[in-house]
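K.L.:
pasting a predicted model and its sequence here:
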Amino acid sequence: MADSPLGPDDLADRLAEVFDLVGPLYRRAQRKVEQYTPAEGLSVGVRAVLDLLRQNGPMTVPQMGRAQALSRQFVQRMVNEAAERGLVETAPNPAHRRSSLVRLTGEGAAAITALKARERAMLGRVGGDLTDAEISACLRVLTRMLEFLDDVDVS
C-alpha cells in the first residue's frame, strides 16, 4: 500500500532515488546561482554565507561551518571575500573573545535580498501542478535524511 511505511530494503531503494536526484539538483542550482548573480557578483559560497546570516542573524565562523557542514577554513575564506566587498562585517562576541560575530552590512542585506527575490521569481515558474501536500512531503523526507546523516555513526 502506498501510504504505509516502507520496509528497510524498499526504503533504502527509494531514498537512493532521492540521492540520485539531489546531487544533480544541487549542482544545477549552483550553476544557476552563479549565472543569476552577475549583478551582485556573488559566488555560491559567499551567497551561502549571506543567506545564512540573513536567516539567523550574526554568527561566528565556526557556527556557520557547523550549520552548513563545511570546514571552518572554507567558511572563513567566504567571509573574508564578503568582507572585502563590504557585504559583511565583524563585531565583538560577548560570549567568546576570540571568535567574532559576523553580520550583514546594509549592502550585504540588499544584495542577498535582491538575489532571493530573483530566485523566488524563478522558482515560481517551476509549475507541474505541485501541491502543498507534495512539497510538505518532500520537505519531510529531506529533513529526515539530513537528521539521519547528522546522527549516523559510520565507524
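P.N.:
Structure's in. What do you need?

K.L.:
please count neighbours and contacts with C-alpha atoms only from this point.
P.N.:
Will do.

K.L.:
what ranges do the strands span in the chain?
P.N.:
For the chain, strands defined by DSSP state E occupy the ranges 88-91, 101-104.

K.L.:
show me what the first one is packed against.
P.N.:
Packed against strand 88-91 by the contact rule (3 or more CA pairs under 8 Å, 6 or more residues apart in numbering; DSSP states H and E) you find helix 72-84, strand 101-104.

K.L.:
check it against this one:
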Amino acid sequence: MSKTGDLLSEAALTVYRLNGQFLGAGDTLAKPAGMTVAWWQVLSAVPDKPMSVAEIARLRGLTRQGVQRTADLLVDQGLAEYEPNPAHRRAKLLRPTAKGMAAIERIDPDLEALADRVVDELGLDGLKQVIEALKQLSAALDQVTRQ
C-alpha cells in the first residue's frame, strides 16, 4: 500500500479504537442512570429542542432505522415521548420526559469529571486541536466520498 493509503488506514484504525473507547466510557457513564450509551446518544440530542428521528440520525451519524429502534425503546421506558411535528405529519418529534431529563442530568457530573481528567492529560488547547483535526478529517471524507 502507498504511504498515503497507510496513513489513511492508520487514521481509520485509530478512530475505530477511539470509537470503542468512547462507547465503553459512555456505557460506564450511562449505566448508573439506568441507560445504555445508545439510549444516551439519542436522548442527549433532544434536551433543548425536540427533533425527528431522521434529524437525530443525521446529527449523530447513525442510521435512521437504528435511531428509530432506540427512540421507541426510550418511549417504552418512559424516558422520552413523541409529539406532533408541525412541519411533517408523519415524522413525529422526540423529546425527553422528566424521567429522561433526570437521567441525562445524572450523567452530566460524571461526564464533566471524565472531561476534566482528559484535559489534565491533553491540556485544553490539546483537546481543542484534536477536535479540530477530527472535524477536518470528517469534512474531507464527506467531500471526497460525495463524488
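P.N.:
Right, received. Where do you want to start? Remember, predicted model here, so these are calculated numbers, not experimental data.

K.L.:
for the two chains, what TM-score is obtained?
P.N.:
The TM-score (TM-score structural alignment, normalised by the length of the second structure) is 0.84; 145 aligned residues with a CA RMSD of 2.3 Å.

K.L.:
would you turn the helices and strands packed on strand 88-91 of the first structure into a markdown table with distance to G45 of the first structure?
P.N.:
As requested, these are arranged in a markdown table below (distance: least, CA to CA, whole Å):
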| stretch | distance to G45 of the first structure |
| --- | --- |
| helix 72-84 | 6 |
| strand 101-104 | 15 |
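
K.L.:
any chance of these in TSV, with distance to D9 of the first structure and mean neighbour count too?
P.N.:
TSV is the format used below for these (distance: least, CA to CA, whole Å; neighbours: other CA atoms under 10 Å):
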stretch	distance to D9 of the first structure	mean neighbour count
helix 72-84	36	18
strand 101-104	44	24
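
K.L.:
go through those and name the closest to R66 of the first structure.
P.N.:
helix 72-84 (8.0 Å; CA to CA).

K.L.:
whereabouts in the second structure does the closest one align?
P.N.:
Mapped onto the second structure using TM-score structural alignment, helix 72-84 of the first structure spans residues 64-76.

K.L.:
and the helices in the second structure, which stretches?
P.N.:
For the second structure, the helices defined by DSSP state H cover 3-30, 37-43, 53-60, 64-76, 98-122, 124-145.

K.L.:
please identify the deepest-packed of those helices.
P.N.:
helix 37-43 (a mean of 21; mean count of other CA atoms under 10 Å).

K.L.:
residues making contact with that one?
P.N.:
Helix 37-43 of the second structure has contacts (CA atoms under 8 Å, 6 or more residues apart in numbering) with 23, 26-27, 29-31, 56, 60, 67, 70-71, 74, 80, 95-96, 100, 104.

K.L.:
go again with 7 Å.
P.N.:
L23, G26, D27, A30, I56, V67, T70, L74, P96 (CA atoms under 7 Å, 6 or more residues apart in numbering).

K.L.:
mind checking how far the residue nearest the centre of the second structure is from P86 of the second structure?
P.N.:
Nearest to the mean C-alpha position of the second structure, by CA atoms, centre = their mean, lies Q41 at 4.3 Å. Remark: distance between Q41 of the second structure and P86 of the second structure (CA to CA, to the nearest Å) = 25 Å.

K.L.:
now do D108 of the second structure
P.N.:
Separation of D108 of the second structure from P86 of the second structure (CA to CA): 31 Å.

K.L.:
aligned to E119 of the first structure, what sits in the second structure?
P.N.:
Under TM-score structural alignment, E119 of the first structure pairs with L111 in the second structure.

K.L.:
rewinding a little: which one of the helices of the second structure lies nearest to R90 of the second structure?
P.N.:
Using CA to CA, the helices of the second structure put helix 53-60 closest to R90 of the second structure, at 11.0 Å.
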